[in-house]
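Engineer: need coordinates for the following:
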Amino acid sequence: MSLNLSHNNLMSLADHTFKKYASNVFVTHVGEAGITYQQAQQKVIQLQVMFKELGVKQGDKIAICSENMPHWGLVYLAITAMGAVVVPILPDFHNNEVHHIIKHSEAKAIFASNKKMETIDEEDFSSNLSYVFSLETLDLVEDKTPAHSEFFIKGAQTVAQIKNKVLDFAKQKNLLKISEIDDLLTINPNDLAAIVYTSGTTGQSKGVMLSHYNLMAQLHQANTLIEIKENDRFLSILPLAHTFECSVGFLVPFANGASIHYLNRIPSPKIILGAMQQVKPTCILSVPLVIEKIYKNKVLTQFNKNKTIKYLYDNVAFIRKKMNKIAGNKLIESFGGEIRFFGVGGAKLSSFVEDFLSEARFPYAIGYGLTETAPIIAGAIPGKTRVGTTGTFAAEIEYRFVKTNEQDRDGELHVRGPNIMQGYYKDQERTAEVLDAEGWLNTGDLGYVDEMGILTINGRSKNVIIGPNGENIYPECIEAVIEQHPLVADSMVYELDNKVVAKIHLDYDLFDQQYDLKNNSDAKLHQDILSSLEEIKVESNEQLSSFSKLTSVFEQTDPFIKTPTKKIKRYLHM
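Structural biologist: Next comes the predicted model:
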């Protein structure tokens, strides 16, 4: 399958975009003046000249390990637009995982933030790593760069000398385009652009190989689905090392001349809401957990304060809709008042929260995809969403459902298209498990498409529980029901001794407000918890089919361990 793309590699896209939107603000920290597209281009060119001076060649791997900041994207473009390969590392990865990725990817250099710099140690230089850069300053870090590095051996050059050479070269050449740095450089569409290590729920991460063509096809698919304008303002709250934020929250606004605003402090509800008032964003990407917490803590608590209001909200549909619309207007104002695209992806959005967003007429969008698909497979834009579904397939995506029994409604979704990964880096065995010779990728998700072409995903095939009469029981669907209860922060449903059971992590702040923990004995506290868990089980079972009903529920005292996209690492809690 071949798409007729305006740009088939990141060098071509970058040259075009930097010129077209030169005076627009590109990236900034919240409340700061920011870097224009023209200023960004010059920084990218200087970085690429420095890479050449240090002997970085086409195909070499360069890692980025940092929280979000304006320089992250500039480094990403500098690496990929010269034919090198970027290796984004999630800042929440454990140090052992960071070391594994540096070694496994054969990274020649790494950019790290001040916070992540201490992660890099002598162990990392036993492989291919030779250079360490500060992401804040974009300079080489001398005391982190080992004596065996190539540029020390060849001339014992100092960082200052290299920087002067870079600036002199750029001035002499009067470089205006990235492509002018090396006239002989050709980037083919199928050349590797990125190796993205997944934050999987089943163990050690895998290196997903994405080509320039994969990323450019995904950009085309996203632009077909979403209309982004150059006056749009993105507020970035998800990690850039995750493909959802990198593709849709960075490359899409970049290609359309929009501005991207980054938090300069650790995200918290207070920090994010304050940033929204400053930036007045038009576009935000989020995982379900963020909007679900806002709904439970900001909206539902208001409706539950008064017994009469709670009764009307729970039982009278037209009053509930009116209340949701009022709450939706307030929510939009708290988001800065100009939000027009709130994209939710990374996991399934709870149906009760989506009911609220729909009735509130909040401009939310739904996206479904995988790191292996760069990432969008399907989506629905504001005004086109339908509760419980993930929208229609992206342009040029072929799909099929593989069923165990032909009479089953749901099947395992397989997709094929221009955004499908090349495979897992240095792992042919695991590549062959999910990607066949004809290009079909097994998503591992179970679902179906209705007569309107709208996709519904019900859960992961590996998580499905088989009922007593062969029924498919989807833990994710039961979890969505359990989490409607205001006291539930998180839940995980699984099979134990042929029974459907759940572990539940309570919202202890809310529990404290309701039961006054400090002034009660341990015995009373224990009894209150047991009573609450029983209430949650009974209320959940009232909404579940007979074969899906919960037999037992258990308290999960500590928060569940999660991936950076807030999915529970189920294998650690079974």
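
Engineer: alpha carbons only for contacts and neighbour counts from here, please
Structural biologist: Fine.

Engineer: and stretch 20-33, what's buried?
Structural biologist: 21-22, 24-30 (16 or more other CA atoms under 10 Å).

Engineer: and stretch 189-201, by the same measure?
Structural biologist: Under 16+ other CA under 10 Å, the buried positions of stretch 189-201 are 189, 191-201.

Engineer: to compare with the earlier structure, here is another sequence to fold:
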Amino acid sequence: MSQPMYSVVVPNSPEVPGEGKPRRSVLCPDKLLENYPSIKPGTTVTTLYENFLEGVHRAAGGDFIGHRPVVNGAPQEYQWQTYNHVRDRVTHFGAGLSHIGLGPKGLFGVMALNRPEWTMSELAGYQYSYIGVALYDSLGVSAIEFIVNQTEMEVIIASADKALILLHMKSSLASLKTLIVMGDAEESLVNEGKELGVKVVTWTEVERLGRETPIEASHPTPEDIATICYTSGTTGTPKGAILTHKNFVATIASFQMLAKHGKFFIPTNADVHISYLPLAHVFERLCQSTMISGSARIGYYQGDTLKLLDDIAILKPTIFVSVPRLFNRIYDKVLAGVKAKGGIAAFLFNRAYAAKRSNLKKGSIEHPLWDKLVFGDIRARLGGRVKHIVSGSAPISPDVMDFLRICFSADVYEGYGQTEQAAGLSISYRGDLTPGQVGPPQLCTEVKLKDIPSMNYTSADKPFPRGEVMLRGNSVFTGYYKSPKQTEETLDAEGWSGTGDVGQWDAQGRLIIIDRVKNIFKLAQGEYIAPEKIEAVLAKHYLIAQVFVYGHSLQATLVGIVIPDAETLKVWSNENNLGDKTYEELCAHPQVKTTILKELATFGRESDLKGFEILKNIHVTSEQFSIENDLLTPTFKLKRHAAKDKYDAEIERMYKELE
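Structural biologist: A predicted model of the protein is given here:
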């Protein structure tokens, strides 16, 4: 029996030296999607505002967004607002923004953890053709300064705690004129704003202003900018990806068409999504827009990830979207719990797991006995009702994918995308249980692989073509805000966008991500890492001669190979009663490893490295990186592939020690 193909070569595509031919999903070989038909006869959804109206229409008065009020420190039951009620509030708030000076294509910032006002603010932007820009303090103060100043942002919508941060930064935010506070604004905050020349008002005050004095909205076109989404990048300043309404709607249209073919799902008002992945990132915004297109309900977490499972237990979501880091944690805890129980409980779990894993090969994710007897308690960890699980942001281990299918009896999808494509590049299909692949291109894009001779990846490789993943289509961004040079580096004249990822087509036309083009990679939680930057910082420490920083997209932490400076290590050894030992003996001494690891952590933080850039384990060696041992190039640059190969056993051991 022949295997089904998931993508096909684009008809009549020319041969281009050094490149493979572009491929599209087998479901749309001739034309890429850019919008989708409304359930209202004769109408088409082309913008995110129309997408919201589609959700309102499909909901037929049903609930939309819910949150848990906290009273005297105790979270209450979820309180819900309907689609119709939110539509009215969004209309009023958008009009209120106009009254405080924002006009069509005007720009506003949002800075808060996920909450209803975040989503309603953005929906108001969609309705009135404003442009929303997310700010997030995890990047540091300098990034906020850069974004506000580059966009000349005058209006920022923020939670009270973030508003205070922004006021304290006012001396470096010359354009800031108005702060709109979600929730209550204390008098001290309002007064501090006055002293700094910033008007501080509450979200509900702006909403009331628009309700009392309505104005007619200027609705966007598909080509209008929906948001400028700044990416953290890896070095230098953030880059603002300009994303249009069409970029998002094209990916939603792809999901709609996939659902019609039984390859994905479109939610209904009976479905519930928990919103806790940062709305500052494009992944959660695409998720919310997709939920809205089908009139799903969106419940927000309290804002504390340590209480996330409590929120899930109350909300009982039917759709769970997350990143590998959380799935890995669930996987580790469940297996550790089974091991700790031992006895008959472990025997039953292992037997049930083996039976269901065998069934996966036959395309089945359910079992009439084991699902109730063994896996019910595990399913309860995510509320007990999850039907669809989506993993994105970073690669997920095939073992964890199987685990999710086995324990939750849910359809599990792995998506792949970047900010520059509104998170929509490819996704695995429902019913395809082959691990390790991210599916064919979305129905709004086409993908090709470009040769990377320096890494020995080519589109002519056998048995499977390999190269840098390039894409073109309706989800691809229009460029970086006020950064023509960076735009040219990513987008070519024909609209092809480079991803920096190395991909491979499998025998059935699905994409597998195998490497990074540059020495940049993602950790399991989705954070980008530039190892050279970290190495440059750590090499300044007085005890360090050379360092090789390594991380893996299936791991959440960094490890390193460290060569100490012989002279300073000798001084340290004399001060610590180890002066009788040779350099080689010191490098092998546990106290040296412990000291250097602690020193590098402190030094890294003092040097403004972020928490995920701190080494969590090291291997200390006396052997220098050199041209002679093939670890340095003739220009004394580290050969990363060679270093990885040489220290593979040590790297594996370091990660095992961290388990």
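
Engineer: quantify their similarity with the TM-score.
Structural biologist: The TM-score (TM-score structural alignment, normalised by the length of structure 1) is 0.74; 488 aligned residues with a CA RMSD of 4.3 Å.

Engineer: possible to save the buried residues of stretch 189-201 of structure 1 as a markdown table with distance to L289 of structure 1 and secondary structure?
Structural biologist: Listed next are those as a markdown table, based on distance: CA to CA, whole Å; DSSP: H, G, I helix; E, B strand; the rest coil:
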| residue | distance to L289 of structure 1 | secondary structure |
| --- | --- | --- |
| P189 | 36 | coil |
| D191 | 36 | coil |
| L192 | 33 | strand |
| A193 | 30 | strand |
| A194 | 27 | strand |
| I195 | 27 | strand |
| V196 | 23 | strand |
| Y197 | 22 | strand |
| T198 | 19 | coil |
| S199 | 17 | coil |
| G200 | 17 | coil |
| T201 | 16 | coil |
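
Engineer: the helices in the stretch 101-250 of structure 1, which residues?
Structural biologist: 150-155, 159-173, 212-225, 243-246 (DSSP state H, counting those that start in this stretch).

Engineer: let me fix that: the stretch 251-400 of structure 2
Structural biologist: So, for the stretch 251-400 of structure 2 - with DSSP H, counting those that start in this stretch - the helices run 282-293, 308-315, 324-341, 343-360, 370-373, 376-380, 398-408.

Engineer: so which of the ones you listed is nearest V181 of structure 2?
Structural biologist: Between V181 of structure 2 and the helices of the stretch 251-400 of structure 2, the shortest separation by CA to CA is 21.0 Å, and it involves helix 282-293.

Engineer: what angle do the closest one and helix 245-260 make?
Structural biologist: If you take axes from the mean of the first three to the mean of the last three CA atoms, to 10 degrees, helix 282-293 of structure 2 sits at 60 degrees to helix 245-260.

Engineer: next, the angle strand 225-231 makes with helix 282-293 of structure 2.
Structural biologist: 150 degrees.

Engineer: quick one: buried residues of the strand or helix carrying A601 of structure 2?
Structural biologist: When elements are assigned from DSSP states H and E, A601 of structure 2 belongs to helix 590-606. Buried residues in helix 590-606 of structure 2, counting neighbours by 16+ other CA under 10 Å, are found at 592-593, 596-597, 600-601, 603-604.

Engineer: kindly report the same for stretch 372-386 of structure 2.
Structural biologist: Quick answer for stretch 372-386 of structure 2 (16+ other CA under 10 Å): 374-375, 379-386.

Engineer: could you find the counterpart of G383 of structure 2 in structure 1?
Structural biologist: In structure 1, the residue matched to G383 of structure 2 (TM-score structural alignment) is G336.

Engineer: correct me, but its match touches M276?
Structural biologist: Yes: G336 of structure 1 is within contact range of M276, at 5.1 Å (criterion: CA atoms under 8 Å).

Engineer: joint contacts of these two?
Structural biologist: In terms of CA atoms under 8 Å, 6 or more residues apart in numbering, G336 of structure 1 and M276 are not both contacted by any residue.

Engineer: re earlier: tabulate the buried residues of stretch 20-33 of structure 1 (TSV), appending secondary structure and distance to I110 of structure 1.
Structural biologist: TSV is the format used below for the buried residues of stretch 20-33 of structure 1 (DSSP: H, G, I helix; E, B strand; the rest coil; distance: CA to CA, whole Å):
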residue	secondary structure	distance to I110 of structure 1
Y21	coil	29
A22	coil	28
N24	coil	29
V25	strand	27
F26	strand	23
V27	strand	21
T28	strand	22
H29	strand	22
V30	coil	26
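
Engineer: from these, which is closest to E118 of structure 1?
Structural biologist: H29 (23.5 Å).

Engineer: that closest one -> structure 2?
Structural biologist: Per TM-score structural alignment, H29 of structure 1 is aligned with H67.

Engineer: doesn't D311 make contact with that match?
Structural biologist: No: the criterion here is CA under 8 Å, and H67 of structure 2 misses it with D311 at 9.7 Å.

Engineer: now for the two: what residues contact both?
Structural biologist: Going by CA under 8 Å, 6+ apart, residues that sit against H67 of structure 2 and also against D311 are 301-302.
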